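A.B. asks: no sequence for this one, just the structure:
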């Protein structure tokens, strides 16, 4: 794979259907069926320029073909401290295991460093993805069994400060 051909850009309303398609390819392994509607509502807010509290959301393409999407946004951490988190990140299942998730993660970490250099970086994910984030310096703070639904455990994680440099 030639990484130079990967393009990550800001989400546009025209990306709505491609993002929904990618999301659905990750159900039920990475997202629950119930989350399909939540994600649709999230995209509808992004599609509305009147909404002022939109997170920074991005689309990843390779040779003009949609690969994945994900963003960052502000969120209160489980310790009550305002933090930055990842927002609805995913790679279309046809593009799994090709390094795109890592590129999207590194891009978002770069955006956090640029826009929010002093904030703590947190995320929540499932038992199916937490090891991916652990490879990049995220430490598990809390595990909630069935936190997203039956059989989907929630892992609350924080980026080790020594990994941010």
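C.D. replies: The structure has been received and is ready for your questions. Just so you know, these numbers come straight off a predicted model, no measurement behind them.

A.B. asks: rest of the way, CA atoms for contacts and neighbours
C.D. replies: Noted.

A.B. asks: which residues touch residue 56?
C.D. replies: Residue 56 sits next to 10, 71-73 when contact means C-alpha atoms under 8 Å, 6 or more residues apart in numbering.

A.B. asks: Let's see which of those end up in strands.
C.D. replies: In this view, these that belong to strands under DSSP state E are 10, 71-73.

A.B. asks: Most neighbours among those, which one is it?
C.D. replies: Per-residue neighbour counts (other C-alpha atoms under 10 Å) across these peak at residue 71, which has 24 neighbours.

A.B. asks: ok, which stretches of the chain are helices?
C.D. replies: Applying DSSP state H to the chain gives helices spanning 16-25, 35-47, 100-115, 130-134.

A.B. asks: Can you check which of those gets nearest to residue 1?
C.D. replies: Minimum separation from residue 1 across those (C-alpha to C-alpha) falls at helix 100-115, 9.7 Å.

A.B. asks: just checking, what packs against the closest one?
C.D. replies: Packing contacts for helix 100-115, counted by 3 or more C-alpha pairs under 8 Å, 6 or more residues apart in numbering; DSSP states H and E, involve strand 65-76, strand 82-91.

A.B. asks: what about versus this one:
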């Protein structure tokens, strides 16, 4: 995907329904329905997230949002939060472009810190290709067959290019 086709901007409350649709479009295997309550609380700032960077992405000619995600500080590391991409667009480089954007913004906000993510076995390979390494796995953490994979991108391990891959 051509990164210039992606318009990334800060999340606003008017984006909530579109983010929820992105989430629902990624149920099984990436999320479980019970997580929607946590996502809504996050978007409403009820989970100590008020003012934390959260972004959405649009693509010309595509109705609605194509990606959403942010980052926060989770001492001693930074952390990527609630990242998702329109399921019909998986495998086109959009997720990589959007995630590299989030990593770079996170590195600017929290220089010298590693970046962690709690993801699943279904996206572990995606993050590994961006330089994250797996530190722990907790089987069935979110649901039967949906494991939590804790990964870390070391402070010096920035991806080389958003356009590559």
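C.D. replies: Sure, I can see it. All figures in this text were calculated on a predicted structure; none of them were measured in a lab.

A.B. asks: Superposed, what's their TM-score?
C.D. replies: Overlay of the two chains. TM-score (TM-score structural alignment, normalised by the length of the first structure): 0.87; 156 aligned residues with a C-alpha RMSD of 1.8 Å.

A.B. asks: Can you lay out the helices of the first structure as JSON lines showing distance to residue 85 of the first structure and mean neighbour count?
C.D. replies: Shown next, in JSON lines, are the helices of the first structure (distance: least, C-alpha to C-alpha, whole Å; neighbours: other C-alpha atoms under 10 Å):
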{"stretch": "helix 16-25", "distance to residue 85 of the first structure": "19", "mean neighbour count": "18"}
{"stretch": "helix 35-47", "distance to residue 85 of the first structure": "15", "mean neighbour count": "16"}
{"stretch": "helix 100-115", "distance to residue 85 of the first structure": "9", "mean neighbour count": "17"}
{"stretch": "helix 130-134", "distance to residue 85 of the first structure": "12", "mean neighbour count": "16"}
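
A.B. asks: So which of the ones you listed is nearest residue 2 of the first structure?
C.D. replies: Judged by C-alpha to C-alpha, the one of those that comes nearest to residue 2 of the first structure is helix 100-115, at 11.0 Å.

A.B. asks: Where does that closest one end up in the second structure?
C.D. replies: The aligned range for helix 100-115 of the first structure in the second structure is 94-109, by TM-score structural alignment.

A.B. asks: distance from the matching stretch to the first structure after superposition?
C.D. replies: Superposing on the first structure places stretch 94-109 of the second structure at an average distance of 0.8 Å from its equivalents, by mean C-alpha distance after the TM-score superposition for the first structure.

A.B. asks: what about residue 122 of the first structure, neighbour count?
C.D. replies: There are 24 residues near residue 122 of the first structure, going by other C-alpha under 10 Å.

A.B. asks: what residues are up against the residue nearest to it when sequence neighbours are not counted?
C.D. replies: Among residues not flanking residue 122 of the first structure along the chain, residue 158 sits closest, at 4.3 Å (C-alpha to C-alpha, 6 or more residues apart in numbering). Residues in contact with residue 158 of the first structure (C-alpha under 8 Å, 6+ apart) are 120-123, 138-141.

A.B. asks: re the thing from before, put together CSV for the helices and strands packed on helix 100-115 of the first structure, with distance to residue 163 of the first structure on each row.
C.D. replies: CSV is the format used below for those (distance: least, C-alpha to C-alpha, whole Å):
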stretch, distance to residue 163 of the first structure
strand 65-76, 18
strand 82-91, 15
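
A.B. asks: Out of these, which gets nearest to residue 24 of the first structure?
C.D. replies: Nearest to residue 24 of the first structure, of all these, is strand 82-91, at 10.3 Å by C-alpha to C-alpha.

A.B. asks: Quick check: buried residues in the closest one?
C.D. replies: 83-91 (16 or more other C-alpha atoms under 10 Å).
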